[in-house]
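1. Sharing a sequence plus its predicted fold:
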Amino acid sequence: MEKIVFLDRATLAPQIRLSRPLFEHEFIEYDHTSADQVAARLAGASIAITNKVPLTAEVLAQLPALKFVAVAATGTDCIDKAACERHGIRVSNIRGYAVNTVPEHTFALMLALRRNLIAYRDDVLNGEWQKSGQFCFFNHPIHDLGGMTLGIIGEGVLGQRVAEIAKAFGMRVLFAAHKGREGLGPLYTPWEEMLATSDVITIHSPLTPQTRGMLSTTEFRAMKRKPLIINTARGGLVDEDALVRALDEGLISGIGFDVLSSEPPDDDNPLMKIAKRPNVIVTPHVAWASDEAQQSLADQLMDNIHRFVCAEPVNLVV
């Protein structure tokens, strides 16, 4: 009998259904699991499910029964994959489920910032419209997306879908060549050129040692068109202190972030200190989380487990 333990069920909305496997099993769910609870809760488990709870080399060494880790997300940076490989533990992730929800959230942030929706909403709530004496007023600049240049960092499924939507808005799309690499072909725009010519830059890259902090002071100073920066990928991809300085210095015009370097953020997180500014939008890592996308994720998650037990594993990263 397989023992399946879901360490952080509360990372999926309560209305999302988890189909039970057809094979004999015990299924245990925890809403949340702290780092010091992981080893005890996975003791004797053959299958672990985690979204964001880290599985470290130290913990994995204490779990001889563990055979499979089903990550309830696309990103697997919370798993020590080298340790899994040493212990013969297979790891799967979720793919393709967010092809609508993340790009739509990306454009929601983009549109809100380009059209100053937050500032105008605040004006209405504060009575500015009522005081204006006319049918409209122009307290804040409003800009179209059409005709703007969009720099996309990350050319995977999400980056490609963002490009499709951008073209429908009439935007010029640039896929950035990987930072520090050349020779990627004519479909890519050199990194420095993308930074210098984009009106909006949106990030859709995984977090790896190579991509951590890919946007920092040097990059912000190279952004000649003072772009919006949109990040619905991972918080660690951007140096947050440098980001705030760039905003203060006018090197960029606004930021829409769904992800931060630590989640939930501490009160002293640089972006939390400026979150009330009208050209700053911070959302709580929900770009992926439409009900439709979450159900698709849950269905794929349970299918990954079923196929592993049936010796037909899919979506393996280790």
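-> Received, thanks.

2. going forward, measure contacts between C-alpha atoms and count neighbours the same way
-> OK.

3. Which residue is the nearest non-sequential neighbour of Cys111?
-> Not quite, residue 111 is Leu, not Cys. Leaving aside its chain neighbours, Leu111 sits nearest to Leu145 (7.5 Å; criterion: C-alpha to C-alpha, 6 or more residues apart in numbering).

4. Leu247 belongs to a helix?
-> Yes: assessed by DSSP: H, G, I helix; E, B strand; the rest coil, Leu247 belongs to a helix.

5. how would you label the residue nearest to Leu111: helix, strand or coil?
-> Here Leu145 is coil, with the state taken from three-state DSSP.

6. isn't it right next to Met171, touching?
-> Yes: when contacts are counted by C-alpha atoms under 8 Å, Leu145 is listed as touching Met171 (6.4 Å).

7. How about the contacts made by Leu297?
-> 72-73, 94, 97 (C-alpha atoms under 8 Å, 6 or more residues apart in numbering).

8. Tell me the one among the residues you listed nearest to Leu42.
-> Nearest to Leu42 among the contacts of Leu297 is Ala72, at 16.2 Å by C-alpha to C-alpha.

9. can you count the residues close to the closest residue to the closest one other than its chain neighbours?
-> Spatial nearest neighbour of Ala72, chain neighbours left out: Asn51 (4.6 Å); criterion: C-alpha to C-alpha, 6+ apart. Asn51 has 22 neighbours, counted by other C-alpha atoms under 10 Å.

10. from what I can see Asn51 touches Tyr30, true?
-> No: checked against C-alpha under 8 Å, the pair Asn51 and Tyr30 is beyond contact range at 11.8 Å.

11. want to compare, so here's the second one:
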Amino acid sequence: MKIVVLDGLGLNPGDLDWHILDQFGEVVVYDATPYDDKDEIIKRLAGADVALVNKVPITSDIIDASPDLKAIAETATGYDNIDVDYAKTKHIAVMNVPTYGTDAVAQFTFALLLAVTSRVKQHDDLVHEGEWAKAGRFSFWDAPLMELKGKTLGLVGFGKIAQAVAKIALAFNMQVIFYNHQPKEVFDEAIKQVDLKTLYAESDIISLHVPFTPEMSEFINADTLGQMKDTAILINTARGKLINDADLAAALNSGQIAYAALDVATQEPIGDNSPLLTAKHCYLTPHIAWAPLETRQRLLDIVVANIQGYLKNDPQNVVNS
């Protein structure tokens, strides 16, 4: 059997071991494959039984041109880069990794929130620049600081990651409300399910935890931003395309909302012309919530288990069965 890894660098910049795949047969690893070069993708998949992909698009044309392909292992949770319905018509199993990063993403959600509310980096820089010494007093701050106790956190979506975020929020003595497209059981009676209008109106912090679908495209826009508090903090560790970038930049620049902290972008890497790069009070990180070493090792282990299950006719995490 031949396994081809099309964009391995994202998962493994050198601190993981691809040899774990050798048990299955021939393994070819490409650090990166151009997303927009269909001919190159097809060339690299020649003879492949299993493709490992993260963001490389696997379209119906590529599937048709890859007759040996039997399975596609997504090295992530999201699989919108793969035409899963067409793969099903060709009896190609598409497998993802749904729960590997729950704790890491929840942790990073709060890292973003604390970056906004506690301003550690900003004040560390000021101390090193001598501003504390110049101030001549025992305590010095150059920006407003915020206590999280009593603040209302609104979670859009209430899957595993959002639930993990809620647990951390309760430990900070925050109020937690959430919106979900269907009723959800809660693990603590202090957590309340509300409609979106209520969530926008009542939340001090709004954190996005929903997958990208056509229906959810840019659902954070001028209209929904206008329903939020002017002191609101928006956090996104989900998908960049959930937000209309121009509308968010305008809301930040006008003071319609106070802050945004985003680990994902509409285009990744973020484009030089993104209005968010120059927007006021906009914290940006390069899609790293999922990226601790322990988390990526867990992801790779689950990918291996997915392939093993497929080969034993006991498939796991198949999204197009």
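-> Looks like it came in fine. The model shown is predicted, which means the values in this text are computed figures rather than measured ones.

12. Would you mind reporting the TM-score between them?
-> Overlay of the two chains. TM-score (TM-score structural alignment, normalised by the length of structure 1): 0.93; 309 aligned residues with a C-alpha RMSD of 1.6 Å.

13. Which of the contacts of Leu297 of structure 1 has the largest number of neighbours?
-> In terms of neighbours by other C-alpha under 10 Å, those top out with Ala72 at 27 neighbours.

14. what do we get in structure 2 for that one?
-> Applying TM-score structural alignment, one finds that Ala72 of structure 1 aligns to Thr75 in structure 2.

15. next one: Ala298 of structure 1
-> Aligning on TM-score structural alignment places Ala298 of structure 1 opposite Leu300 in structure 2.

16. Please tell me how far its match sits from Met146 of structure 2.
-> Look at Leu300 of structure 2 and Met146 of structure 2: by C-alpha to C-alpha, to the nearest Å, they are 38 Å apart.

17. Going by how many neighbours each has, rank these two and give me the top one.
-> Taking neighbours as other C-alpha under 10 Å, Leu300 of structure 2 and Met146 compare with Leu300 leading, 22 against 12.

18. and the residue lying closest to that one once chain neighbours are set aside, what is it in contact with?
-> With sequence-adjacent residues excluded and distances taken as C-alpha to C-alpha, 6+ apart, Leu300 of structure 2 is closest to Thr75, at 7.3 Å. Applying C-alpha under 8 Å, 6+ apart to Thr75 of structure 2 gives the contacts 11, 52-54, 96-97, 299-300, 303.

19. And those, which two are furthest apart?
-> The widest separation within these (C-alpha to C-alpha) is 13.8 Å, between Leu11 and Asn96.

20. hang on, the earlier thing: now for the match of Ala298 of structure 1, which secondary structure element holds it?
-> The secondary structure element spanning Leu300 of structure 2 is helix 293-311 (assigned by DSSP states H and E).

21. before we move on, the earlier item: any shared contact partners between Asn51 and Tyr30 of structure 1?
-> 7-8.

22. Could you find the closest non-adjacent residue to the aligned partner of Asn139 of structure 1 in structure 2?
-> Applying TM-score structural alignment, one finds that Asn139 of structure 1 aligns to Asp142 in structure 2. Closest residue in space to Asp142 of structure 2, ignoring its immediate chain neighbours: His123 at 7.4 Å, by C-alpha to C-alpha, 6+ apart.

23. Any idea how many residues pack against that neighbour?
-> As a burial measure, His123 of structure 2 scores 17 neighbours (other C-alpha under 10 Å).

24. what about it, is that helix, strand or coil?
-> helix.

25. which residue lines up with it in structure 1?
-> Looks like His123 of structure 2 aligns to Tyr120 there (TM-score structural alignment).

26. Not counting residues beside it along the chain, what's closest to the spatially most central residue of structure 2?
-> Closest to where the C-alpha atoms of structure 2 average out (C-alpha atoms, centre = their mean) is Ala238, at 3.7 Å. Take Ala238 of structure 2 and drop its neighbours on the chain: the residue closest to it by C-alpha to C-alpha, 6+ apart is His209, 5.4 Å away.

27. try Ile305 of structure 1
-> Per C-alpha to C-alpha, 6+ apart, closest to Ile305 of structure 1 is Ala70, 6.8 Å.

28. name the element that neighbour belongs to?
-> Per DSSP H and E: Ala70 of structure 1 is located in strand 68-71.

29. That strand vs structure 2, average distance?
-> Compared with structure 2 after the fit, strand 68-71 of structure 1 shows a mean deviation of 0.2 Å (mean C-alpha distance after the TM-score superposition for structure 1).

30. Pull the residues that contact that strand.
-> Contacts to strand 68-71 of structure 1, defined as C-alpha under 8 Å, 6+ apart, come from residues 46-51, 89-94, 301, 304-305, 308.

31. next one: it to chain centre, how far?
-> Counting by C-alpha atoms, centre = their mean, to the nearest Å, strand 68-71 of structure 1 is centred 19 Å from the centre of its parent chain.

32. What is the subsequent helix or strand relative to it?
-> helix 81-87.

33. what range in structure 2 matches that following helix?
-> The aligned range for helix 81-87 of structure 1 is 84-90, by TM-score structural alignment.

34. residues of the matching stretch that come out buried?
-> Neighbour-count burial for stretch 84-90 of structure 2, counted by 16 or more other C-alpha atoms under 10 Å, picks out 84, 86-87.

35. coming back round to it: so what does the residue nearest to Ala238 of structure 2 match up with in structure 1?
-> Per TM-score structural alignment, His209 of structure 2 is aligned with His204.
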